[in-house]
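Asker: Only the shape, not the letters, is given here:
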């Protein structure tokens, strides 16, 4: 004898998926906000030419520390703005969130020798953002992702 699911089983499953997707979007928004603020601080340290950065004379991607500072400051500011859009479940913010997190990963990979520990932390944060935004599908948000 087979038991047929009740009409509420599908509704409960859909609601659970929607809550899961909303939770991942909030996770991505908070994580991107943290990564953005940390990148802003890193940018300020680079612009001020703080002594916390290591200088590596034979690094392939050697750039001016002030230039790196401005790059990280700009990426951090955009990341904070995009994270605010993620709190509103905006579709543009989901797409931009993946793009800005990827750019943060690339920038931190290229600046690994200057501040290795912080770069690894930022790469991990940004990887979690990309994962969270790609796992939660916009159609599982019940139409809210199209705002």
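Answerer: Cool, got the structure. This structure is a prediction, so every number in the text was calculated from the model and none was measured. Residues are numbered from 1 along each chain as shown.

Asker: contacts, neighbours, all on C-alpha from now
Answerer: Will do.

Asker: Helices of the protein, residue ranges please.
Answerer: 7-47, 65-87, 91-110, 116-135 (DSSP state H).

Asker: would a markdown table of these with mean neighbour count and distance to residue 56 be doable?
Answerer: Formatted as a markdown table, the helices of the chain follow (neighbours: other Cα atoms under 10 Å; distance: least, Cα to Cα, whole Å):
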| stretch | mean neighbour count | distance to residue 56 |
| --- | --- | --- |
| helix 7-47 | 19 | 15 |
| helix 65-87 | 21 | 11 |
| helix 91-110 | 20 | 12 |
| helix 116-135 | 19 | 12 |
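
Asker: JSON lines please, covering those and showing distance to residue 58.
Answerer: Converted to JSON lines, the helices of the chain look like this (distance: least, Cα to Cα, whole Å):
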{"stretch": "helix 7-47", "distance to residue 58": "19"}
{"stretch": "helix 65-87", "distance to residue 58": "15"}
{"stretch": "helix 91-110", "distance to residue 58": "13"}
{"stretch": "helix 116-135", "distance to residue 58": "16"}
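
Asker: which one of these lies closest to residue 59?
Answerer: For residue 59, the closest of the helices of the chain is helix 91-110, at 9.6 Å, according to Cα to Cα.

Asker: if I look at residue 49, how far off is residue 85?
Answerer: Noted for residue 49: a distance of 32 Å to residue 85, by Cα to Cα, to the nearest Å.

Asker: Take this one as well and set it beside the first:
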């Protein structure tokens, strides 16, 4: 049976057990974005560790950390995100669930980090939100 659907729809295809190409493309894109977000995290981390003068100093902030501490947080999280993004691209079963959890953690970390570097933080939050959505919407198993 030929599959000719060219519009996005439910994550399932008309064929039993098939995955809609839109869902598969979203998962691949999520893997690439997780890789990119991880690389950005590594860059943010190295920058914060190397120089305390790059990021804005924040006063009277509940989540105030030393810039070096933020650097290490972003570096470690970035390395892990790169590994999970690679796992998603390779089709590893563990990588999708791990990707959702780590993207959520990274989203929270970047939200807390927002006063230090607003533009980078907002970009990372947007990437993480899309990654979570893409990895959660592939419908290989029906929810209802």
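Answerer: Thanks, I have it. Here the structure is a predicted model, which is why all the values come from computation and not from measurement.

Asker: and residue 54 of structure 1, which of the helices of structure 1 is closest to it?
Answerer: Per Cα to Cα, nearest to residue 54 of structure 1 of these: helix 116-135, 8.8 Å.

Asker: Kindly name the residues of structure 2 that line up with that closest one.
Answerer: Aligned using TM-score structural alignment, helix 116-135 of structure 1 spans residues 118-137 in structure 2.

Asker: How about stretch 31-49 of structure 1?
Answerer: Stretch 31-49 of structure 1 lines up with residues 33-51 of structure 2 when matched by TM-score structural alignment.

Asker: Excluding its own residues, what touches the matching stretch? List them.
Answerer: With contact meaning Cα atoms under 8 Å, 6 or more residues apart in numbering, stretch 33-51 of structure 2 is reached by 54-55, 67-86, 99, 103, 124, 127-128, 131.

Asker: let's see 6 Å
Answerer: Residues from elsewhere that reach stretch 33-51 of structure 2, judged by Cα atoms under 6 Å, 6 or more residues apart in numbering: 67, 68, 71, 72, 74, 75, 78, 81, 82, 85.

Asker: do the same with stretch 120-129 of structure 2
Answerer: With Cα under 6 Å, 6+ apart as the test, stretch 120-129 of structure 2 has contacts from 103, 107, 110, 114.

Asker: Could you single out the nearest of those to residue 5 of structure 2?
Answerer: For the contacts of stretch 120-129 of structure 2, the closest approach to residue 5 of structure 2 (Cα to Cα) belongs to residue 103, at 30.5 Å.

Asker: wait, which of the helices of structure 1 is closest to residue 57 of structure 1?
Answerer: Nearest to residue 57 of structure 1 among the helices of structure 1 is helix 65-87; the distance by Cα to Cα comes to 12.6 Å.

Asker: can you tell me what part of structure 2 that closest one aligns to?
Answerer: The aligned range for helix 65-87 of structure 1 is 67-89, by TM-score structural alignment.

Asker: Tell me the gap between that stretch and the middle of its chain.
Answerer: Distance, stretch centre to chain centre, for stretch 67-89 of structure 2: 10 Å (Cα atoms, centre = their mean, to the nearest Å).

Asker: now do stretch 95-113 of structure 1
Answerer: Its chain's C-alpha centre lies 9 Å from the corresponding centre of stretch 95-113 of structure 1 when counted by Cα atoms, centre = their mean.

Asker: what does stretch 56-67 of structure 2 give?
Answerer: Counting by Cα atoms, centre = their mean, stretch 56-67 of structure 2 comes out at 24 Å from the chain centroid.

Asker: list the buried ones in stretch 47-61 of structure 2?
Answerer: For stretch 47-61 of structure 2, burial by neighbour count (16 or more other Cα atoms under 10 Å) applies to 47, 48, 49.

Asker: from those, which single one is nearest residue 60 of structure 2?
Answerer: For the buried residues of stretch 47-61 of structure 2, the nearest to residue 60 of structure 2 is residue 48 (19.6 Å; Cα to Cα).
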